[in-house]
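[1] Based on what follows, work out the 3D shape:
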Amino acid sequence: MPTLEDWQHWTLVMGRAQQMLMEFWAGQMKAGQPMPQFGTTPSAFGFGEQAPGGDPMALMTAGAQAWAKGLETWGKMLGGVTAAPESQKKDRRFAAPEWSENPIFGTIKNSYLQISDQLLGTVDQIENIDADMREKLRFATRSFVDAMSPSNFALTNPQVLKRTLDTRGENLLKGLANMLKDIASGQLTQTKQGVFEVGRNLATTPGKVVKQTPLYQLIQYTPTTDEVLKTPVVIFPPWINRFYILDLSPEKSFVKWCVDQGISLFMVSWKSADESIADARLEDYVLKGQVDAIDTVRELLGVEGVHAIGYCVAGTTLAATLAYLQAQKRAEKVKSATFFTAQVDFTEAGDLKLFTGPETMGLLEQLTKEKGYLDGRYMAATFNLLRGRDLIWSYVVNNYLLGDEPAPFDLLHWNSDTTNLPAGWHRDYLETLYKGNKLAEKGGIKVAGTPVDIDTVKTPAYIQAGREDHIAPPQSVWKIMDHFAGPKRFLLAGSGHIAGVVNPPAAQKYQYWVNEKSSATLETFVAGATEHKGSWWPDWLAWLKKQDPATVKADGARVPGKGKLKAIEDAPGSYVRSR
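    Got it, this is the predicted structure:
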């Protein structure tokens, strides 16, 4: 039987939780937010609407047994899953030894995994639905089974139960405080706060902002070699995220590595959308963004053309830019184009294509009606949903149930550093490109009244895809090979949309595949490809030098602020810090 002291302690815990909730709701009501309608504490913490009425361990064990009974019932409904065999899958959610050593939790885990497999398997068995509907159903089912994992609930996670008993509920109070803080900020915390700062330990490669427009800042980096490649490189990062994914800590920085290899490097830092650029469209990002930046660098350095890099959505726009320049008979402005995980043909665009239905477009209309731009936190939430198990539920367990702080991680700091998007352009991007696939059509898109056709692009292209990329799947990135008419080199990198790109040679991680023979399909490419260990960056550099090996002295206009364009401020500039 619990002692009087136990009763008093758990009553105090529940009282503190209630006080925290009431103070939070009072603050929300002052800000004009409605008061949520649920019990004394969130049900995810396992106490329902009243304080525990007995031995905490007995209550928790009863909850786990009830869950096991519920899974047994589900199993019978799905065809007789009553005693699942021990799962052979490696699953980080169930890595703690209690999931295997305790028979109750072992049953919960194995039953859940087998039922999840059965639910996902039924998606392929449903008849008379089209491919798009099947993919939507598969995504929804996967999201459901991930959300319903027993590891996500206090009463069915043995680690949380142990922590709760060891700390006498303090973990739940800390977790509740973490949750309320995230609700107030509108964003899930994925990395320890206050560790990283742009300009201090992120985006620290020396350089200067040499141009600023309403749409972007242009950063020129300081050379570290006596000579540099004559043809400069201009990087166009995705405006959905901050540019410093390519300039994280120095040992991970693609920017620093390029500069150290003797490249005259420029970076576009897009402005996070506000009312001043709410009306920006594709044409603006092509003409006032990419073409303007290319012409600026050409004039500054006195060169005929540049090497351009487009990452993700900026690569999509770069394809439109190249087609526009080709139509204008000015293709020489870009000597080569490199595409990091970029798509131009969206027939196999992956899970993001699921967010182009009328319900999504209607929500976007509501969210952007007042200010004309989309709060970047909504896009961050969408990307988190694509990998909910890793980017949502693992933090629910760590932050809210265990009451821990997430570990410091520069990549997740960047992931949480959101940018706002012009509403019209974002809507057009989803409807015109993802849904309508107009860029793949001859004349499907016009730039300044000029119909563009990506099939006419003759610019030499280097096309990188990530083998496990869930945002730009390799089969979708490959389609650039089917459209561009010029010389092309395709490379398949290990890992996904971010780690597949940000893979410095010193790390000795992952691998990449190339096939020197002509391949008609991705399958043919993979079948004949040679695997190479480590980073693909040196392969790209060798290819780049073949396009133009000439070098010049790293002086004069090659030094930021020493040419016609004077330094405005130090890199990484102010646009990357704006919210």
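
[2] CA only for contacts and neighbour counts going forward, please
    Noted.

[3] quick one: buried residues of stretch 8-26?
    W10, T11, V13, M14, A17, Q18, M20, L21, F24, W25 (16 or more other CA atoms under 10 Å).

[4] what would those look like in JSON lines with distance to H497 and secondary structure?
    Formatted as JSON lines, these follow (distance: CA to CA, whole Å; DSSP: H, G, I helix; E, B strand; the rest coil):
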{"residue": "W10", "distance to H497": "46", "secondary structure": "helix"}
{"residue": "T11", "distance to H497": "48", "secondary structure": "helix"}
{"residue": "V13", "distance to H497": "43", "secondary structure": "helix"}
{"residue": "M14", "distance to H497": "43", "secondary structure": "helix"}
{"residue": "A17", "distance to H497": "40", "secondary structure": "helix"}
{"residue": "Q18", "distance to H497": "42", "secondary structure": "helix"}
{"residue": "M20", "distance to H497": "39", "secondary structure": "helix"}
{"residue": "L21", "distance to H497": "38", "secondary structure": "helix"}
{"residue": "F24", "distance to H497": "37", "secondary structure": "helix"}
{"residue": "W25", "distance to H497": "39", "secondary structure": "helix"}
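
[5] Pick the one among those closest to P572.
    Closest to P572 out of those is F24 (36.5 Å), distances taken as CA to CA.

[6] From L173, how far off is that closest one?
    Going from F24 to L173 by CA to CA, to the nearest Å gives 14 Å.

[7] hang on, isn't V209 packed against Y216?
    No: here V209 does not reach Y216: they are 10.3 Å apart, not a contact under CA atoms under 8 Å.

[8] More neighbours: the two, which one.
    Shown here are V209 and Y216; by other CA atoms under 10 Å, V209 has more neighbours (26 against 22).

[9] can you pull the contacts of the more buried one?
    By CA atoms under 8 Å, 6 or more residues apart in numbering, V209 lies in contact with Q217, L218, I219, Q220, A567, I568, E569, D570, A571, P572, G573.

[10] Run a quick neighbour tally on I463.
    For I463, using other CA under 10 Å, the count is 23.

[11] Within the helices and strands, which one has it?
    Per DSSP states H and E: I463 is located in strand 461-466.

[12] run this one through as well so I can compare:
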Amino acid sequence: MNILSDIPPSEQRREASTWQGGARPRYPEASVEHAHVDLALNAALGRLTGYVSPAALAGAWHDWATHLLLSPAKQLELGVQAMNNMQRWLQYSTSAMFGTPAEPVQPLAQDKRFNDPLWHAWPWNQLSQGFLLTQQWWHRATTDVRGVSSHHGDVVTFIARQLLDGVAPSNFIATNPVVQQVTLASGGQNLLHGMARAGTDMRRALAGTSAPASLRPGRDVAITPGKVVMENHLVELLRYDPVTPQVHAVPLLIVPAWIMKYYILDLSPHNSLVRYLVEHGHTVYMISWKNPQADDRDLSLDDYRRHGIMESLDMVVRESGAPQINACGYCLGGTLLAIAAAAMARDGDERLASMTLLAAQVDFTEPGELSLFIDESQVSFLEAVMWQQGYLDTRQMAGAFQLLRSNDLIWSRRLRHYLLDIPDKDNDLASWNADATRMPYRMHSQYLRNLFLQNSLASSRYLVNGRPVALTDIHIPILAVGTMTDHVAPWRSVYKIIPLSDTSVTFLLTSGGHNAGVVSPPGTPNRSYQMSAHEHDAPYVDPDTWQAETRVREGSWWPAWEHWLARLAGPWVAPPPQGRSVRDAPGHYVLEP
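    The predicted model follows:
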């Protein structure tokens, strides 16, 4: 099926001959013939380096090492610090041997490796303190070196942290008292079980597969009743069945990220945001994205906008009879929804009543630690890998996210999984996380270049149908949700929708991370949120001041959002008649491997 078949010929020519901003296309197929050799070499190298550009790492290291060489004062400071750390460790070790250890170095709050009481006894406390002092010294060595670019400094600091995490005493049997105690208690059974798990994981890695999701969509998760009411080459549109005698007149369209399967928002019934909304009288439509294959390599970011959001919007308006709808976008889906909303506002399309952005960025100048993997060198290297296979596969994306939290997602997991005989937790969120998706070569390349590298949306240079769009054209109410410990879309970055828009923006900050912070139903323990509205003509308040001055409310943020949404969802009416359907929810696309 040709996804471009319904585009006018003039638009097809422009699509084929231009890139955002008018530059020549970066498709390797359009390059000179010998470029294919370079791309094949880079793609093969990527499989050996975990898809991280060696040129990017070498450039960062050279920048740091050269400027450190030219900074004798910094060298002297580090030398003095090394001597002080050694003296402090020797003093601590001596006192620890006699049972009166000096004040220890405290790990970071999120570092749980040395929490067990066994680590507080000699000689294990001596080992942990030596590691923490070394970690502290390397952090100082890789930061605040005069002349080093901030990006290169962050990369070097990150790599140093990865190397240190790999040699932490908690990773080895001989230096981990907790593992030794478990081994003695189990007679070594923990190590036998760990070896079996390691063998299984190794076979999967060599075969290029991952552990299957334990919970199946349509059987265990994604079971909110509904119908697929539209299908094209890129999406299935799901409409959920009403469960209340009356519903709000204005329906809700949810645009999930295509980097994840949609049922993050429809997990087990107690964790389903979709079910919660339906039970509160909202008519909910959900986009389910196709999991792209190699022959989808030429799908563009604008294909996702037109054939994903716009065709779904057309269907929702046509089927419901509502002149306007509310729309909600999660992560990349929220970014794409903002692009679509800006284009609609520019073109006089008034079918959106409101827009909710869940952990979604529109400004990418501060995208968090993901920026470590995004510069010209790294994107070009990644393009070579995607060019060869036609998409960015799940292992490449999972590897990047795991590196961002290597202590939790790599080393601590291996400690639990292989040495302590603690299996992974089996729950709906963990199962969904294992059910990853791919991204087409062309679309992902455009996304990285146009949004991350060029930040064209925030600077009003992003082109839709050959013309730029501006977020300031959006005048519908906006609610933006940030999550406190989000490493994918940091909440201060999400907050930037306020100065970039010209409308009323309600900002909501909730506890938790990118996924667990969003999946936060009422009754979830230890949850809280902050929320306030910012009118378009009010003075700007920076995010840190906003956080300090906004009241913290205990509990889930879902009721607060539903209350905001209900005010924009119109009067109560009888449920609309159920129109045609293609098949039952959850549809076919979500089941594709």
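
[13] one step back: and the contacts of V209 of structure 1 as TSV, adding neighbour count and secondary structure?
    Putting these into TSV (neighbours: other CA atoms under 10 Å; DSSP: H, G, I helix; E, B strand; the rest coil) gives the following:
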residue	neighbour count	secondary structure
Q217	25	strand
L218	26	strand
I219	28	strand
Q220	27	strand
A567	18	coil
I568	17	coil
E569	15	strand
D570	18	strand
A571	25	coil
P572	28	coil
G573	22	coil
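
[14] and which of the residues you listed is nearest to D428 of structure 1?
    Closest to D428 of structure 1, out of all of those and judged by CA to CA, is Q217, at 23.8 Å.

[15] What's that closest one aligned with over in structure 2?
    In structure 2, the residue matched to Q217 of structure 1 (TM-score structural alignment) is E236.

[16] Could you check how far its match is from G587 of structure 2?
    7 Å.

[17] Kindly list the longest helix within structure 2.
    helix 72-97 (DSSP state H).

[18] ok so, going back, which of the contacts of V209 of structure 1 map to contacts in structure 2?
    Retained in structure 2: Q217, L218, I219, Q220, A567, I568, E569, D570, A571, P572, G573, out of the contacts of V209 of structure 1 (criterion both residues aligned by TM-score structural alignment, their matches' CA atoms under 8 Å).

[19] Now the residue nearest the centre of structure 1: which helix or strand?
    In structure 1, the centroid-proximal residue (CA atoms, centre = their mean) is F383; its distance is 5.3 Å. Taking DSSP H and E as the criterion, the element that holds F383 of structure 1 is helix 376-386.

[20] can you name the residues of structure 2 that that helix overlays?
    Under TM-score structural alignment, the match for helix 376-386 of structure 1 is residues 394-404.

[21] what comes into contact with the matching stretch?
    Residues contacting stretch 394-404 of structure 2 (CA under 8 Å, 6+ apart): G50, Y51, Q162, E369, L370, F373, L409, I410, A436, T437, R438, H487.

[22] and R577 of structure 1, what pairs with it in structure 2?
    R577 of structure 1 maps onto L591 in structure 2, by TM-score structural alignment.

[23] Nearest spatial neighbour of that match, chain-adjacent residues omitted?
    P217 (6.9 Å; CA to CA, 6 or more residues apart in numbering).

[24] My guess is that neighbour contacts H588. True?
    No: assessed by CA under 8 Å, P217 of structure 2 is found out of contact with H588, at 10.1 Å.

[25] ok, the nearest residue in space to T225 of structure 1 that is not next to it in sequence - contacts?
    Of all residues not flanking T225 of structure 1 in the chain, G262 sits nearest, at 5.7 Å (CA to CA, 6+ apart). Residues near G262 of structure 1 by CA under 8 Å, 6+ apart: P223, T224, T225, E227, V228, L229.

[26] Now list the buried members of the residues you listed.
    So, of the contacts of G262 of structure 1, P223, T224, E227, V228, L229 end up buried under the neighbour-count rule (16+ other CA under 10 Å).

[27] which residue lines up with the third one in structure 2?
    Matched to structure 2 by TM-score structural alignment, E227 of structure 1 sits across from Q246.

[28] With L176 of structure 1 instead?
    L176 of structure 1 maps onto M195 in structure 2, by TM-score structural alignment.

[29] cool, F105 of structure 1 as well?
    Using TM-score structural alignment, F105 of structure 1 lines up with W124 in structure 2.

[30] With K335 of structure 1 instead?
    Aligned partner of K335 of structure 1 by TM-score structural alignment: A353.

[31] Pretty sure its match sits in a strand.
    Yes: counting by DSSP: H, G, I helix; E, B strand; the rest coil, A353 of structure 2 is located in a strand.

[32] Enumerate the positions of stretch 264-281 of structure 1 that are buried.
    264-274, 277-278, 280-281.

[33] What about those residues, which are in strands?
    L265, F266, M267, V268, S269, W270 (DSSP state E).

[34] wait, isn't R93 of structure 1 in contact with P150?
    No: taking contacts as CA under 8 Å, R93 of structure 1 lies outside contact range of P150: 9.1 Å.
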